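Visitor: Structural data only, the sequence is not supplied:
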């Protein structure tokens, strides 16, 4: 949704006499270059944008609420455009203490099949799932939907992995919009120390 990462200051907490803790957010667009989301297999993720004609895309959202997106469709039976029965991944390495994933969700049951079946891993460990059957409403999308969040990570470097689909399971569509992660800046009079984000 956003063309480049930007800082959003959420709130400021007083730590001690002359120290403040600033919790900041970095928004990583689906097509951001730094930091970048890594898609795997890359050929099975398709970049779309509002008003464009993406011949490889299954979903075609059209709203001012989404400008760009990356989509993938997991197909267990070989009838889809992409490799069949192979889960698809979107990975982001970040330094912080919290992370949030936002997607668009298709409500249609055909063209595209909007069924969503995702798993989320932090540093290789399963940490959450998101399952939402399509409601069967054609040409309808839910935008900026929070599909995963965790705000209790130990501050430091982490890798988030979004998995689309499970082997021998149901068809699943992911329309990834953006990811937000949080990190902490500590201000002590003269200096600002980062416990998180680094370019």
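Guide: Right, received. Where do you want to start? Because the structure is a prediction, the values reported are computed rather than measured. Residues are numbered from 1 along each chain as shown.
Visitor: contacts, neighbours, all on C-alpha from now
Guide: Will do.
Visitor: Now for residue 100: which residues touch it?
Guide: 146, 147, 148, 149, 150, 179, 180, 181 (CA atoms under 8 Å, 6 or more residues apart in numbering).
Visitor: and of those, the nearest to residue 128?
Guide: residue 148 (7.2 Å; CA to CA).
Visitor: can you count the residues close to that closest one?
Guide: Neighbour count of residue 148, defined by other CA atoms under 10 Å: 19.
Visitor: And for residue 91?
Guide: Using other CA under 10 Å, residue 91 has 18 other residues around it.
Visitor: Excluding covalently adjacent residues, which one is nearest to it?
Guide: Distance criterion CA to CA, 6 or more residues apart in numbering; nearest residue to residue 91, sequence neighbours excluded, is residue 161 at 4.4 Å.
Visitor: For the one you found, give its distance to residue 94.
Guide: The spacing between residue 161 and residue 94, counted by CA to CA, to the nearest Å, is 11 Å.
Visitor: any shared contact partners between those two?
Guide: By CA under 8 Å, 6+ apart, residue 161 and residue 94 have no common neighbours.
Visitor: so what does the helix or strand harbouring residue 145 touch, helix or strand wise?
Guide: Assignment of secondary structure by DSSP states H and E places residue 145 within strand 141-150. Strand 141-150 makes packing contacts with strand 98-106, strand 125-132 when contacts are defined by 3 or more CA pairs under 8 Å, 6 or more residues apart in numbering; DSSP states H and E.
Visitor: One more to weigh against that first structure:
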């Protein structure tokens, strides 16, 4: 074989190897791009599935919370059938007219009261002072909670965190029931023991 023939064969082999490498690189990028696009579709499908499950869980949670509130109110009614209790829709502000109506219907030893967030009001002829320090929205389960401070003349004040609807608080001969909590105020039923 001559040098020219050897160079031609080497050139042919190099051309073949170059074309083969180019095909392999092109194939790799084609598979990579196709896989990346398929991954986006799979991720979107998984995200949509989890969103749907979360929405269904939130609906079930809202239904369960409404049932719990109804059961708490039924329990309060069964303890004292003379007392009228306001049923507020979840996450809605308290209706002041309803609370005033409740106040008129309650016995002279008790009253209903709506305290705006960040304010202090007195109850039972200034025997009890109720401060709503703050209200906040909590998750797991979704609900409003409040931070309260109770005080009475000449007595130590009582601060409570994470107060929820249905809590009953005994303080200085007074029973305080939390009827509603919203973003702007807290509704109470206050009675002397």
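Guide: Great, that's in hand. This one's a predicted model, so the numbers in the text were calculated from it and none came from an experiment.
Visitor: Would you pull the TM-score for this pair?
Guide: Both chains were compared after superposition, and using TM-score structural alignment, normalised by the length of the second structure their TM-score is 0.25; 84 aligned residues with a CA RMSD of 5.3 Å.
Visitor: Let me know the secondary structure of the residue nearest to residue 159 of the first structure when sequence neighbours are not counted.
Guide: Taking CA to CA, 6+ apart, and ignoring the residues beside it in sequence, residue 159 of the first structure has residue 93 as its nearest neighbour in space, at 4.2 Å. Following DSSP: H, G, I helix; E, B strand; the rest coil, residue 93 of the first structure is assigned to strand.
Visitor: Let me know how buried residue 93 of the first structure is, in neighbour terms.
Guide: The local packing count at residue 93 of the first structure equals 16, with neighbours defined by other CA under 10 Å.
Visitor: just the strands in the first structure please.
Guide: Using DSSP state E, the strands of the first structure run over residues 7-14, 19-29, 38-40, 46-49, 68-74, 88-96, 98-106, 116-122, 125-132, 141-150, 156-164, 172-188, 191-194.
Visitor: of all the ones you listed, which gets the most neighbours per residue?
Guide: Mean neighbour count, computed with mean count of other CA atoms under 10 Å, is highest for strand 68-74 among the strands of the first structure, reaching a mean of 26.
Visitor: and the two most separated of the contacts of residue 100 of the first structure?
Guide: For the contacts of residue 100 of the first structure, the farthest-apart pair by CA to CA is 147 and 181; their separation is 13.9 Å.
Visitor: on that earlier part again, for residue 192 of the first structure, find the nearest of the helices and strands packed on strand 141-150 of the first structure.
Guide: Smallest distance to residue 192 of the first structure across those (CA to CA): 20.0 Å, for strand 98-106.
Visitor: Now do that closest one and strand 19-29, the angle between them.
Guide: Compare the direction of strand 98-106 of the first structure with that of strand 19-29 by axes from the mean of the first three to the mean of the last three CA atoms, to 10 degrees and you get 30 degrees.
Visitor: any chance of the helices and strands packed on strand 141-150 of the first structure in TSV, with distance to residue 20 of the first structure too?
Guide: What follows is these, written out as TSV (distance: least, CA to CA, whole Å):
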stretch	distance to residue 20 of the first structure
strand 98-106	19
strand 125-132	31
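Visitor: Buried residues of the longest strand along the second structure, list them for me.
Guide: In terms of residue count, the longest strand belonging to the second structure (DSSP E) is strand 128-138. Buried positions in strand 128-138 of the second structure, judged by neighbour count with 16 or more other CA atoms under 10 Å: 128, 129, 130, 131, 132, 133, 134, 135.
Visitor: Between the residues you listed, which sits nearest residue 120 of the second structure?
Guide: Of all these, the one with the least separation from residue 120 of the second structure (CA to CA) is residue 131, at 4.1 Å.
Visitor: Count the neighbours of the closest residue to the closest one other than its chain neighbours for me.
Guide: If the residues on either side of it in the chain are set aside, residue 131 of the second structure comes closest to residue 120, at 4.1 Å by CA to CA, 6+ apart. When neighbours are counted by other CA under 10 Å, residue 120 of the second structure registers 16.
Visitor: All set, thanks.
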